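> Return a 3D structure for these sequence lines:
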Amino acid sequence: MSATTAVKGTAPKLKTSAMIASFADPGQKTAPAPFGHALVKAAQENDKIVGLTADLGKYTDMHIFAKAFPERFFQMGMAEQLLFGAAAGLAETGLVPFASTYSVFAARRAYDFLCLDSAEPNLNVNIVGGLPGLTTGYGPSHQATEDMAIFRGMPNLTIVDPCDSVDIEQAVPQLAASEGPTYLRLLRGNVPTVLDEYGYTFELGKAKVLRGGNDVVFVSSGLMTMRALQAAKALAAHNVDVAVVHAPTIKPFDAATVLAELNTDRLAVTLENHSVVGGLFETVASAVVTAGLGKRVVPVALPDEFLDAGALPTLHERYGLSVQRIVAKVLAELG
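From the prediction side, this is the model:
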């Protein structure tokens, strides 16, 4: 939703809607609508895949699937509970539904329908949540800062927080093939392509070490893995050697890989585009305590509060998700 306004005698003034603003850096390599194209490709190979949305096809990239497979697409209108109930019914017949809406509506409005209709019977219903965390500037009504906290307690539900277009493209067919319901924190539109430079492949339920480092270890998920990699490069200028572990599957969590990296004397930092309550930080902290490591973990996360509306770069800087803020926090911790 971009608009151009012009005043007579002046150059056009460009304005970008906060709703679908991109978090990609200027000039960064991106891929258009990776989820939509990945779902079409998966559907070409699996005729059981169907798509549904709650009046948000264009804003969750589901419109690409709808155009390719109109007979396998269902527009449910602004009725998220109906969306999830219908998806469960389709799964009961042996179909593989992907149902898209905004993350806030999936987590806050329709939790019970997902829980009892899909998770309890362990049906293959794939929820695709747009605008996760701080990926919109429209304020608390659309910022799903607590979605993983809400969903982590649901039995049988798999939670995936992808970093980039590579993660999304590779995750979609694995989610379709997995048993039980899944929740994908969707990055939509022109999504950065980052992980292709690290010899990375997405494996459902697995964390991956993207780079080694002797001084600090970052454990990150979602778009914050991109920021972690950027911060690691920036910290090298300060003679700080940073390892980065990407954990795109929040549940079930790959504690073995993460704890192997944390069981050292390096500074441990988690980075997530989610509230400090109930997300990656608490998942990692729980694993550390359960294993008896006695390890301090420093969180980079959104605060436990309702966030402001505004431009994404401003908000990311304000709430500590920018590369500059990450670097400053690490240097302060190292003293």
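> from here on, contacts and neighbour counts on C-alpha atoms
Noted.
> Okay, helices next: where are they in the stretch 201-335 of the chain?
224-236, 255-262, 280-291, 312-318, 323-334 (DSSP state H, counting those that start in this stretch).
> Single out the most deeply packed of those.
Highest mean neighbour count of these: helix 224-236, a mean of 22 (counted as mean count of other CA atoms under 10 Å).
> What is the distance between that helix and the centre of its chain?
17 Å (CA atoms, centre = their mean, to the nearest Å).
> now stretch 45-63
18 Å.
> who's in contact with stretch 304-318?
For stretch 304-318, contacts defined as CA atoms under 8 Å, 6 or more residues apart in numbering pick out 18, 21, 23, 134-140, 143, 275-277, 322, 324-325.
> Second chain to compare with the first, below:
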Amino acid sequence: MAETKTTEAPKKKLTTSAMIASIAAEGQPTKPAPFGHALVEAAKANDKILGMTADLGKYTDLHIFRDAFPERSYQMGMAEQLLFGAAAGLAHEGFIPFATTYAVFASRRAYDFIHQTIAEENLNVKIAAALPGLTSGYGPSHQAAEDLALFRAMPNMVVIDPCDALETEQAVAAMVAHQGPCYMRLLRGKVPLVLDEYGYQFELGKAKTIRDGDDVLVISTGLATMWALEAAKALEADKVSVGVLHVPTIKPLDTETILREAGKSGRMVVVAENHTVIGGLGEAVAGTLLRGGVAPKFRHIGLPDEFLAAGALPTLHDRYGISAKAMTASIKGWL
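This is a model prediction of the structure:
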């Protein structure tokens, strides 16, 4: 009897571009450079807005602002401490500088300069930092897994973690309207469009219920909200009803909405974030629940407290349990 062989479709080979450009799922709608285009629109209405970068204009989408307003753009070279010191001086003179770099350089290399020259003086500097969390496969030198914890601890600093292109655009306008320093995790390049189908509108300091559910409540921020929504849809096949509460502003935290939604009986609460489990949204929510006397079954999805590996992002997201696929499996296991 002849042996019958079955053949599996070959897996798509991941190229090196998967180390930096694998945030959007295959076939997912995207929008190019939402931050750069939103900043241009804001600057048309406000001549105090400036664009600044430390040799990373192309990689933070600030080159779009530079091309539109060359006389209001400043290239500071590879000198992040100088970037933020100069931004503080310009803000002191009444301008609204948007200073861009990678999140690792803002949160680690220039932290003291931001702390002393911007936050302590409560100056109107807006920091937009690319490659937040695990959005680069180039290892610990480029992975800002702890940036939310660092900036949450800084007095006067507003901390924003947008989910998609739509929210990035809306957050830029909100940052301009806010008087005081802001740190925003920057999604750059071809950024996924997720929240448009839900009629979403960003409000500084407000958490929003994206979808309701009876069995599980995922409280998420940033890209983790995209993965949580994908996981919620996947879990519908197992008749698991998952709600998603999106928390784009880490500081100030919308404790009222979190306590109300987490306090609904019978739901397991899962916090999901593209950040280390130390000091980010998970611990902020846990502290809020304890202080508020709300005690649901609580689980946390985030990056481990370790230096992360280099590699293709889809592989790393699965390995560290933050992808939609991994999140789906974790929630099923906990239930």
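> TM-score for this pair?
Once superposed, chain against chain, the TM-score is 0.94 (TM-score structural alignment, normalised by the length of the first structure); 322 aligned residues with a CA RMSD of 1.1 Å.
> do you know which of the helices of the stretch 201-335 of the first structure lies nearest Asp117 of the first structure?
Set against Asp117 of the first structure and scored by CA to CA, the helices of the stretch 201-335 of the first structure come closest in helix 280-291, at 25.9 Å.
> So what's the residue count around the closest residue to Gly222 of the second structure other than its chain neighbours?
The spatial neighbour of Gly222 of the second structure that comes closest, neighbours along the chain excluded (CA to CA, 6 or more residues apart in numbering), is Cys163 at 4.0 Å. The local packing of Cys163 of the second structure (other CA atoms under 10 Å) involves 27 other residues.
> just checking, Cys163 of the second structure touches Ala228?
No: in this structure, Cys163 of the second structure is not within contact of Ala228 by CA atoms under 8 Å, at 10.8 Å.
> Contact partners for Gly133 of the second structure?
If a contact means CA under 8 Å, 6+ apart, then Gly133 of the second structure has Gln143, Ala144, Ala145, Glu146, Asp147, Asn274, His275, Thr276 as its contacts.
> separation between the nearest residue to it once chain neighbours are set aside and Lys206 of the second structure?
Leaving out its chain neighbours, the residue that sits closest to Gly133 of the second structure by CA to CA, 6+ apart is Ala145, at 4.2 Å. Distance of Ala145 of the second structure to Lys206 of the second structure, given as CA to CA, to the nearest Å: 23 Å.
> can you pull out the strands in the stretch 151-300 of the first structure?
158-160, 182-185, 190-192, 208-211, 216-220, 242-246, 249-251, 267-275, 297-302 (DSSP state E, counting those that start in this stretch).
> helices or strands up against the last one?
Strand 297-302 of the first structure makes packing contacts with strand 267-275, helix 280-291 when contacts are defined by 3 or more CA pairs under 8 Å, 6 or more residues apart in numbering; DSSP states H and E.
> Have a look at how far, on average, that strand is from the second structure.
Superposing on the second structure places strand 297-302 of the first structure at an average distance of 0.7 Å from its equivalents, by mean CA distance after the TM-score superposition for the first structure.
> Show me what that strand is in contact with.
Residues contacting strand 297-302 of the first structure (CA under 8 Å, 6+ apart): 145, 267-276, 281, 285, 319-321, 326.
> mind running it again at 7 Å?
With contacts defined as CA atoms under 7 Å, 6 or more residues apart in numbering, strand 297-302 of the first structure is touched by 268-276, 281, 285, 319-320.
> Likewise for the first one?
The list of residues contacting strand 158-160 of the first structure from outside it, by CA under 7 Å, 6+ apart, reads Pro181, Thr182, Tyr183, Leu184, Arg185, Pro248, Thr249, Ile250, Lys251, Pro252.
> Please apply the same query to stretch 96-114 of the first structure.
Applying CA under 7 Å, 6+ apart, the external contacts of stretch 96-114 of the first structure come out as 48-54, 56, 60, 80-81, 84-85, 87, 90-91, 124-132, 142-144, 147, 150, 176.
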